[in-house]
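Chemist: okay, predicted coordinates and the sequence, questions at the end:
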Amino acid sequence: MEILVIGGNRYFGKRLTGRLLDSGHRVTVLNRGSSPTPAGTIPLVADRNDEKALEKALGDRTFDVVVDQVCYTPRQAEIARRVFAGRTRRYVMTSTVEVYEYEDSAVPVAEEVLDLAGVTVDPDLPWEDPEFLESHYGEGKRQAEAVFAAGSDFAWASVRVAHVLGGTDDFTGRVEHYARRIRAGEPIAVPVANRPATYVYVEEIAAFLAWAVEAEFTGPVNAHSHGPLTTAEICAEIEEMVGGRTVFQEVEVGEVSPFSFARSYVMSNSRAESLGYHFPHSSEWRRKALSETLAVSGRAA
């Protein structure tokens, strides 16, 4: 198949690209040109926020599937909906568990909990402001999904990715945050009611996205391993690796540590499994994932 990956240069995007190449697909990668595209891919350079530049870079190319790794806002979604009309038969958007950030459910949340038809889309918000975008990450993804759900000329799917763990190239710094505090015995701020969350191993989400490229489902699908994790479980693993002591500090208000959640929006992966994909249990990869990121022989030693 002819596949376009938008923004497939880092973390699980590059793993996805590698899997697509290994499967024999012809892969084009579009980015702003700030870093080289993976070996074996066809590079295209454009700012995806610039509609004319994007159209010029694409020219008359058409694709079987477009995988958009960096669609964060309704404005970007609207550009994609226009530009890829007639250029692809299927569009797969990488979304996030954070679309459920307002949920607080005693049971795992399924895709239909979020009514995309009821999401207010406002492309005129200051989406170009990095601070605004970061603080409205879930909202931006919600609105982007709503743009596609309202209708397009191509089949559309979104993969709502759980919190990702693993890899020596985890750039988030979240795992190291815990390692530093545990090693030093410093307090780790958590909500008074600290809820579990759903996670996925970095290699697993790459595998799922590669599977989704070849599948035919439409609409949103949750992607995560079985077995939600708590902050305490993650910290216990890290403590065994780096030494030190885990000290939790419960806070009523204010900023908490990265893997701490006052609301419960653990996802259900029943739809993905009914479509034919089987996820592992987090216990199968949790220690390996944390070890990779901590790089015990280096940063966490």
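Modeler: Looks like it came in fine.
Chemist: please make it C-alpha for all contacts and neighbour counts, starting now.
Modeler: OK.
Chemist: buried residues in the helix or strand R180 falls within?
Modeler: Here R180, judged by DSSP states H and E, is contained in helix 174-184. Across helix 174-184, burial judged by 16 or more other Cα atoms under 10 Å covers 175-176, 178-183.
Chemist: second structure for comparison follows:
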Amino acid sequence: MLIRRNQSQSWLPGISLVVLLLTLLVTLTKGTAPIPPIDVINVLLAKLGLTDSDILATPTGIILWEIRWPRVALAVLAGSTLAISGACYQTLFRNPLADPFILGVSSGAALGAAVAITFWQGAYLTLSAFVGSAVAVAVVYFLGRQDEGADSQQILLAGVAFGSMLSALLSCIMAVFSQQIHLIVFWLMGSLASPVQSLPAVAAVVCFGMAAILFFARDLDLVALGEETAHHLGVNLPLVRLVILGATTLITGAVVSVTGIIGFIGLVVPHMVRNVAGPEHVRLLPLSAVWGATLLLWADSLTRMFTSLVSIPVGVVTALFGGPFFLYILYTSRTGR
């Protein structure tokens, strides 16, 4: 049985990448104007300089590369970021219900976006949302610190309390400036429909943050055994917490500032991957990134496959599927099954 499990795990990374690539191909073919897979492949090869580039100037090339590809790339960035962040939070807080927004990232980003929409007509929205998320987590980390260092449970409680306060401020803004409420609500639902010009910069930030997280993957394995055990095994817990929380905040804030609030990816994907691939973070984190991207791509494709669903933000779709999974985790945690 052990041999079979190890053999299946050795094939898992390759299978996961194949599924992601096939999902990318299928996603690029879907939309109001269906495009054959062979045309998608020809456009991609032309962009890489492997075939004649004339196809890039055709309507098919323009639709694929200037409209659909930025949206697909944003979905890959967002899905992988939220999944990796969720895996890290669940390990640090030893809480199966922890997700990337538990430290006030979503509340801070939402408040920053609401301020930009209300007072600056949407200008500086991405910057305001990112600053809001970063400030929120910095305050939460400060409130969660103790004399001997940061405590995971104190940080968790501080995140819940401060996030609730920021949500109350957001409600006040929406009540006072009701003429902007529809724009704020749409942003809160999460969407991939409007990739920004700063997408390469967001990708660079995400790659930097993920590299920092992967560097501490072995330390996360020890933290998962318990903080006392990790300390006796030589793990510098304050440093690991600071780096992991800082990196996850950086990448999650960067993505959320562009997409809005997309929930449950960071909750669902790490659980699915951990059950199949095991708890080792060297394997768990990359696979979570791949399947987070895949799941978000399928959720976004669902809204574009049917004309009646085009106006529904992808955050609504992930919530519809993630909500029942959240309740399942809550039930199994309570019953111990």
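Modeler: Now that the structure is in, tell me what you want to look at. This is a predicted model, so every value here is computed, not measured.
Chemist: could I get the TM-score for this pair?
Modeler: Here the TM-score for the pair of chains, by TM-score structural alignment, normalised by the length of the first structure, is 0.31; 153 aligned residues with a Cα RMSD of 6.3 Å.
Chemist: in the helix or strand where V140 of the second structure lies, what's buried?
Modeler: Assigned by DSSP H and E, V140 of the second structure belongs to helix 125-144. Neighbour-count burial for helix 125-144 of the second structure, counted by 16+ other Cα under 10 Å, picks out 125-141, 143-144.
Chemist: same deal with stretch 211-227 of the second structure?
Modeler: Of all the residues in stretch 211-227 of the second structure, those buried under the rule 16+ other Cα under 10 Å are 212-214, 217, 219-224, 227.
Chemist: once you drop chain neighbours, what's closest to V164 of the first structure?
Modeler: In this structure, V164 of the first structure finds its nearest non-sequential neighbour in V200, 5.0 Å apart by Cα to Cα, 6 or more residues apart in numbering.
Chemist: the one you found is in contact with R160, isn't it?
Modeler: No: with contact defined as Cα atoms under 8 Å, V200 of the first structure does not reach R160; the gap is 11.1 Å.
Chemist: common neighbours of those two, please.
Modeler: Residues touching both V200 of the first structure and R160 by Cα atoms under 8 Å, 6 or more residues apart in numbering: A223.
Chemist: more neighbours, those two?
Modeler: A direct count of neighbours by other Cα atoms under 10 Å for V200 of the first structure and R160 places V200 higher, at 27 against 23.
Chemist: how about TSV for the buried residues of stretch 211-227 of the second structure, with secondary structure added?
Modeler: Converted to TSV, these look like this (DSSP: H, G, I helix; E, B strand; the rest coil):
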residue	secondary structure
A212	helix
I213	helix
L214	helix
A217	helix
D219	helix
L220	helix
D221	helix
L222	helix
V223	helix
A224	coil
E227	helix
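Chemist: would you point out the most distant pair within these?
Modeler: The largest separation in these, counting by Cα to Cα, is between A212 and E227 at 20.4 Å.
Chemist: the helices in the stretch 1-150 of the second structure, which residues?
Modeler: Using DSSP state H, counting those that start in this stretch, the helices of the stretch 1-150 of the second structure run over 2-29, 37-47, 59-62, 69-92, 105-120, 125-144.
Chemist: can you pull the buried residues of the shortest one?
Modeler: Using 16+ other Cα under 10 Å as the test for burial, helix 59-62 of the second structure gives 60-61.
Chemist: mind checking how far that helix is from the chain centre?
Modeler: With Cα atoms, centre = their mean, to the nearest Å as the basis, helix 59-62 of the second structure stands 29 Å off its chain's centre.
Chemist: about what we covered before: among the helices of the stretch 1-150 of the second structure, which is nearest T335 of the second structure?
Modeler: Nearest to T335 of the second structure among the helices of the stretch 1-150 of the second structure is helix 69-92; the distance by Cα to Cα comes to 19.0 Å.
Chemist: distance from the chain centre to the closest one, please.
Modeler: The answer for helix 69-92 of the second structure is 3 Å, by Cα atoms, centre = their mean.
Chemist: residue closest to the middle of the second structure?
Modeler: Centrality entry for the second structure: nearest residue to the mean C-alpha point is L82, 2.0 Å, by Cα atoms, centre = their mean.
Chemist: just give the nearest non-adjacent residue to that one, would you?
Modeler: Nearest residue to L82 of the second structure in three dimensions, chain neighbours excluded: G266, at 4.8 Å (Cα to Cα, 6+ apart).
Chemist: ok, the one you found - how many residues close by?
Modeler: Using other Cα under 10 Å, the number of residues around G266 of the second structure comes to 30.
Chemist: quick one: it is in a helix?
Modeler: Yes: checked against three-state DSSP, G266 of the second structure lies within a helix.
Chemist: how about the nearest residue to R287 of the first structure, chain neighbours excluded?
Modeler: By the measure of Cα to Cα, 6+ apart, the closest residue to R287 of the first structure outside its immediate chain neighbours is E237, 6.5 Å from it.
Chemist: helix or strand right after whichever strand or helix holds that neighbour?
Modeler: Using DSSP H and E, E237 of the first structure sits in helix 231-242. Counting by DSSP H and E, the element after helix 231-242 of the first structure in chain order, helix or strand, is strand 247-251.
Chemist: so which bits of that next one are buried?
Modeler: For strand 247-251 of the first structure, a neighbour-count test (16+ other Cα under 10 Å) marks 247-248 as buried.
Chemist: which other helices and strands contact the helix or strand just after it?
Modeler: Going down the chain from strand 247-251 of the first structure, the next helix or strand is helix 270-274, by DSSP H and E. Counting contacts by 3 or more Cα pairs under 8 Å, 6 or more residues apart in numbering; DSSP states H and E, helix 270-274 of the first structure is packed against strand 219-223.
Chemist: what's the strand it packs on packed up against?
Modeler: Secondary-structure packing of strand 219-223 of the first structure (3+ Cα pairs under 8 Å, 6+ apart): strand 155-161, helix 270-274.
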